[in-house]
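J.: All I have is the shape, not the residue letters:
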């Protein structure tokens, strides 16, 4: 499959554009989750979105993407508040709170999907696609919705860039300047929820965490500057989305979501090994070079008169 097929084939074009938008938005926003050592956050919130999809369907009886994604967004935001409340009001660590929300919300979501499946409602078919994603079902309106939501999230990030930067590197200093770290943290997490929501139809709740963490981890290997890291992370996410789309749709019976993640895994692996800033191969080369250039210790000369 050639790059020209992106412009000729309607399905391929929509899937590639949707995956590219997802890669850019999740890659950029995921940088802050990685820098704040909240890699599990994307996994927890993506799983927390599942019961929202089921509840939205039960309340409306509609499978319209905007309705289901709205339910997913509300559930993910509620998960954010629950995590924040657990950490603030109990002695449970943040990692434990993330694990609790992940397992409980996901369990409730599976229970609701099972209940819906047993209702003998013909209209419920296809809800399980949000577990692993079904990118081939993307249409132009879905891509437009993803672009609008992603654009709003990135626009908010641009407006509060300095505040989010302080929150990521030194929340105590941000508090001393009068910024509310808790509110900024909730807002930043809410933006991550937006990235998760727009990715559910493409890669699903199970794989969405990789789209948040993978591009950021790869970009971190190439630079020490946040602005450069954000740009590289968006580029890596978009590249993985387009590459995974072309590889999957070029072969029969190859799911797009997992192929996007595998493409992203290749980018992360190359970055971990060969990135000049922090790559393992270059670090080993520099270590060997420094060892070879160390001056040899001189032999101890006997003192006069000995």
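T.: Structure received. Everything numeric in this text was worked out from a predicted model, so none of it was measured.

J.: Please make it C-alpha for all contacts and neighbour counts, starting now.
T.: OK.

J.: Pick out the residue nearest the middle of the protein.
T.: residue 212 (1.2 Å; Cα atoms, centre = their mean).

J.: Count the neighbours of the closest residue in space to that residue that isn't next to it in sequence for me.
T.: Excluding the flanking residues, the one nearest residue 212 by Cα to Cα, 6 or more residues apart in numbering is residue 30, at 4.4 Å. The tally of other residues near residue 30 (other Cα atoms under 10 Å) stands at 32.

J.: Distance-wise, check residue 30 relative to residue 4.
T.: Plainly put, residue 30 is 31 Å away from residue 4 if you go by Cα to Cα, to the nearest Å.

J.: just residue 53 next, same as before
T.: Separation of residue 53 from residue 4 (Cα to Cα) stands at 36 Å.

J.: Identify each buried residue in stretch 126-145, please.
T.: Buried residues in stretch 126-145, counting neighbours by 16 or more other Cα atoms under 10 Å, are found at 127-136, 138-139, 142-143.

J.: Looking at those residues, which two lie furthest apart in space?
T.: Maximum pairwise distance among the buried residues of stretch 126-145 (Cα to Cα): 20.2 Å, between 128 and 143.

J.: which among the buried residues of stretch 126-145 gets closest to residue 288?
T.: Using Cα to Cα, residue 132 comes nearest to residue 288 of the buried residues of stretch 126-145, at 44.4 Å.

J.: For that closest one, give me its contacts.
T.: 203-207, 257 (Cα atoms under 8 Å, 6 or more residues apart in numbering).

J.: run the last query once more with 10 Å
T.: The contact partners of residue 132, by Cα atoms under 10 Å, 6 or more residues apart in numbering, come to 200-208, 255-258.

J.: Now go through those and say which are in strands.
T.: The strands, defined by DSSP state E, take in nothing from those.

J.: Any quick PyMOL command for the buried ones out of the residues you listed?
T.: A single PyMOL command selects the buried members of those (16+ other Cα under 10 Å):
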select buried, resi 200+201+202+203+204+205+206+207+208+255+256+257+258
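
J.: Below is structure B, check it against A:
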């Protein structure tokens, strides 16, 4: 199927419309809430919570015998919240660091979940088939009711973000100052964590336990490269998340034997890679260009300062000197001399150079600045 065929199918296929809308909404909420995890340096939180939700899915099935998505996701929510608050409790009540607590909860809960799934699969009835879809996700199982649930949760998140915007910003960048202002930091922290858990649980059906952390973090990581503003970052992260969901669904639908969840994550990873390279402020490409420019400017200033040291020994500052005396100076190159001449800092006559008044003044400023720095 070509991309044009996919667009035509999207306009007419109700199921594909539902899946595309669901993945777009999931990308938006994951992008927004993932930004808080990235800025709080809790990038592994999404991975830990997504893995911690697996036992809840298995226990919900064992207790009810039902594979109803809402029942299983409720179990995942309870298990995920339990894992999140255990992480918080370990960090607050012990001397263990956050990364240790995250790794501990992730491995213990996931191991317990896999144990329960193995036990369920060995039961004599056939009703347990399909539970493993929560490991890697299965977007094709999204129903309209699931999309409405995602939309409702996203709307609630937006309302809460607007209501507690100032508190969230303060807590992200200076928790101690937030306390001095009288805000309940514990409540704000629990609120952020709870919404992150909800977003992860909503994405389990689409992306799965294993890949959900990437869906949460990739759009936020990409957005962080483009801005220093929290508001702009949240909008960009939501946009990257939506684009990842829509494009990933389109690629999966247009090609056979491609799972939607992994494709969405790969698209999100492509946005991260693009941002790491081409972001004007933090991108590798522009950083190297700025570094090269700085090195060239430094070579220019070093050569000009060296010339200044020579020229100031003469009463006539425009006294000509042989280019040959620069041969043993590391900053000297013919290209550097041409740049200095283009800036009207020096004049070159054959193999002789002399400083202009403009160049002598510029070099004097550099010399005085170096004295101040010392």
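T.: Great, that's in hand. Being a predicted model, the structure only gives us computed values, none of them experimental.

J.: Now for the equivalent of residue 153 of the first structure over in the second structure, how many residues are close by?
T.: In the second structure, the residue matched to residue 153 of the first structure (TM-score structural alignment) is residue 157. By other Cα under 10 Å, the residues close to residue 157 of the second structure number 20.

J.: Roughly how far does residue 157 of the second structure sit from residue 191 of the second structure?
T.: 10 Å.

J.: so residue 43 of the second structure touches residue 33, yeah?
T.: No - Residue 43 of the second structure is beyond contact range of residue 33, at 11.4 Å (criterion: Cα atoms under 10 Å).

J.: what's the overlap in contacts for these two?
T.: 216-217.

J.: before we move on, back to that, on the secondary structure side, give me the element for the residue nearest to the centre of the first structure.
T.: Counting by DSSP states H and E, the element that carries residue 212 of the first structure is helix 181-220.

J.: tell me the average deviation of that helix from the second structure after fitting.
T.: Its matched residues in the second structure lie on average 0.8 Å from helix 181-220 of the first structure after superposition (mean Cα distance after the TM-score superposition for the first structure).

J.: Same question for that helix: list its buried residues.
T.: For helix 181-220 of the first structure, the buried set under the neighbour-count rule, 16+ other Cα under 10 Å, comprises 181, 184-220.

J.: try stretch 252-259 of the second structure
T.: 252-254, 259.

J.: so where is it in the first structure?
T.: Against the first structure, stretch 252-259 of the second structure falls on residues 248-255 (TM-score structural alignment).

J.: For the matching stretch, which outside residues touch it?
T.: If you take Cα under 10 Å, 6+ apart as the criterion, stretch 248-255 of the first structure is touched by 1-2, 11-12, 15-16, 132-136, 203, 244-245, 247, 256-260.

J.: Show me how far it is from its chain's centre.
T.: How far stretch 248-255 of the first structure lies from its chain's middle: 23 Å, per Cα atoms, centre = their mean, to the nearest Å.

J.: cool, stretch 228-244 of the second structure as well?
T.: Distance, centroid of stretch 228-244 of the second structure to centroid of chain: 10 Å (Cα atoms, centre = their mean).

J.: all helices of the first structure, in order?
T.: 5-8, 10-35, 39-60, 65-89, 94-117, 129-132, 140-159, 161-169, 171-176, 181-220, 226-249, 256-274, 280-292 (DSSP state H).

J.: Give me the mean distance between the fifth one and the second structure.
T.: So that's helix 94-117 of the first structure. Mean for helix 94-117 of the first structure is 0.6 Å (mean Cα distance after the TM-score superposition for the first structure).

J.: in the second structure, what residues pair with that helix?
T.: Alignment note (TM-score structural alignment): helix 94-117 of the first structure is matched to residues 98-121 of the second structure.

J.: May I see the buried residues of that stretch?
T.: 98, 101-102, 105-106, 109-114, 116-117, 120-121.

J.: Could you point out which of those is nearest to residue 296 of the second structure?
T.: Nearest to residue 296 of the second structure, judged by Cα to Cα, of those is residue 98 at 43.4 Å.

J.: which ones are touching the nearest residue to that closest one once chain neighbours are set aside?
T.: Counting by Cα to Cα, 6+ apart, residue 98 of the second structure lies nearest to residue 91, which is 5.9 Å off, once chain neighbours are set aside. Residues in contact with residue 91 of the second structure (Cα under 10 Å, 6+ apart) are 85, 97-102.

J.: Surely residue 72 of the first structure is in contact with residue 196?
T.: Yes - Residue 72 of the first structure is within contact range of residue 196, at 8.9 Å (criterion: Cα under 10 Å).

J.: okay, and the common contacts of those two?
T.: Among the neighbours of residue 72 of the first structure, those also in contact with residue 196 (Cα under 10 Å, 6+ apart) are 45-47, 49.

J.: Let me have the residues you listed in CSV, adding distance to residue 21 of the first structure and neighbour count as columns.
T.: Below are these laid out as CSV (distance: Cα to Cα, whole Å; neighbours: other Cα atoms under 10 Å):
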residue, distance to residue 21 of the first structure, neighbour count
45, 19, 33
46, 17, 31
47, 21, 33
49, 20, 32
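
J.: Show me which of the residues you listed is closest to residue 301 of the first structure.
T.: Distance ranking of those against residue 301 of the first structure, using Cα to Cα, places residue 45 first at 67.9 Å.

J.: Map that closest one across to the second structure for me.
T.: Residue correspondence to the second structure (TM-score structural alignment): residue 45 of the first structure is matched to residue 49.

J.: Same check on residue 26 of the first structure?
T.: So residue 26 of the first structure corresponds to residue 30, using TM-score structural alignment.

J.: Find the nearest non-adjacent residue to its match, please.
T.: Using Cα to Cα, 6+ apart, the nearest residue to residue 30 of the second structure is residue 216, at 4.8 Å.
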